[in-house]
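Enquirer: generate coordinates for the sequence data below:
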Amino acid sequence: MTSGPPEPARLLPWTGTGGKPCYLIGDGTGFLSRIADDTELAQLDIASELLDHATRILVARAWTSGEIHLLALQLTETLREVKRIAESRGGRLPSPAGDGADETCADQNGTAETDGAPPLTRP
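Expert: Got it, this is the predicted structure:
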């Protein structure tokens, strides 16, 4: 039996009850991993199509307030999905070689504890 570092938990491209994140632990080759891969691919395809659609609408400069509102809602949801995919994939990247001085751990509430560096804040 080979012993190595445990596989990181994969953030899945959907949420559970109450909008809570769903995670998968495994080697990335199972049935559920393939469903998650297919879901991510579909979400990225939709994001690409929506971006093209948004560009056409904005270039035409002929829209109603309702169209812009709907577009903003769709772009917001798509951006949320793409961000989730990026977080999931980034979380599965191997740690860069180094001394680990830049490592940050976050608890379930998103509160980060760093190695003495000042916390990052959003404007």
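
Enquirer: for the rest of this, base every contact and every neighbour count on C-alpha atoms.
Expert: Noted.

Enquirer: ok, residue 39 touching residue 32?
Expert: No. At 10.4 Å, residue 39 does not count as touching residue 32 under the criterion of C-alpha atoms under 8 Å.

Enquirer: which residues does residue 78 contact?
Expert: 43, 46-47 (C-alpha atoms under 8 Å, 6 or more residues apart in numbering).

Enquirer: filter the residues you listed down to the buried ones, ChimeraX style.
Expert: Selection of buried members from the contacts of residue 78 for ChimeraX, criterion 16 or more other C-alpha atoms under 10 Å:
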select :43,47
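
Enquirer: could you also give me the structure for this second sequence? I'd like to compare it with the first:
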Amino acid sequence: MNAPEKPTPTDNLRLLPWTTPEGNPCYLSTDSPHSRLSLIADGIEAAQLASGEQVLAGSRAVLADPNAGERAVRFALTRAAESLGDALRIAVSRGERIPGSEL
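Expert: Here you go, the predicted structure:
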């Protein structure tokens, strides 16, 4: 089975802040940015960004601690990578919804 083609921004689809169980992107087709699912996605994006701010603060604290062990550094880096992935996905999603953008 072939993987579905990624929709283009001109398809008026919104990249959602979650994936399928297989890790594929999810898209929303709606005429309203205020639809129930759009508002849920907005809330999840806000939570992901807030979590990213906390992860950044925690990661900086670990990196500033000269006694931080390998486990602490690996944990901080893992969480930071996850948060960066979320932030980049949000940026792509929002960028694709800017009129005239060609990401």
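
Enquirer: looking at residue 39 and residue 32 of the first structure, which is more packed in?
Expert: residue 39 (16 against 13; other C-alpha atoms under 10 Å).

Enquirer: and that one? What does it align with in the second structure?
Expert: Under the alignment by TM-score structural alignment, residue 39 of the first structure pairs with residue 44 in the second structure.

Enquirer: the closest residue to residue 33 of the second structure other than its chain neighbours and residue 47 of the second structure: what is the separation?
Expert: With C-alpha to C-alpha, 6 or more residues apart in numbering as the criterion, residue 33 of the second structure has its nearest non-adjacent residue at 7.5 Å, and that residue is residue 39. For residue 39 of the second structure, the distance to residue 47 of the second structure (C-alpha to C-alpha, to the nearest Å) stands at 12 Å.

Enquirer: sorry, back to before: and the residue nearest to residue 33 of the second structure, how many neighbours does it have?
Expert: Residue 39 of the second structure: 13 neighbours (other C-alpha under 10 Å).

Enquirer: state the distance from it to residue 89 of the second structure.
Expert: Residue 39 of the second structure is 17 Å from residue 89 of the second structure, by C-alpha to C-alpha.

Enquirer: before we move on, what about residue 62 of the second structure?
Expert: From residue 62 of the second structure to residue 89 of the second structure the distance is 25 Å (C-alpha to C-alpha).

Enquirer: and if you look at residue 65 of the second structure?
Expert: For residue 65 of the second structure, the distance to residue 89 of the second structure - C-alpha to C-alpha - is 30 Å.
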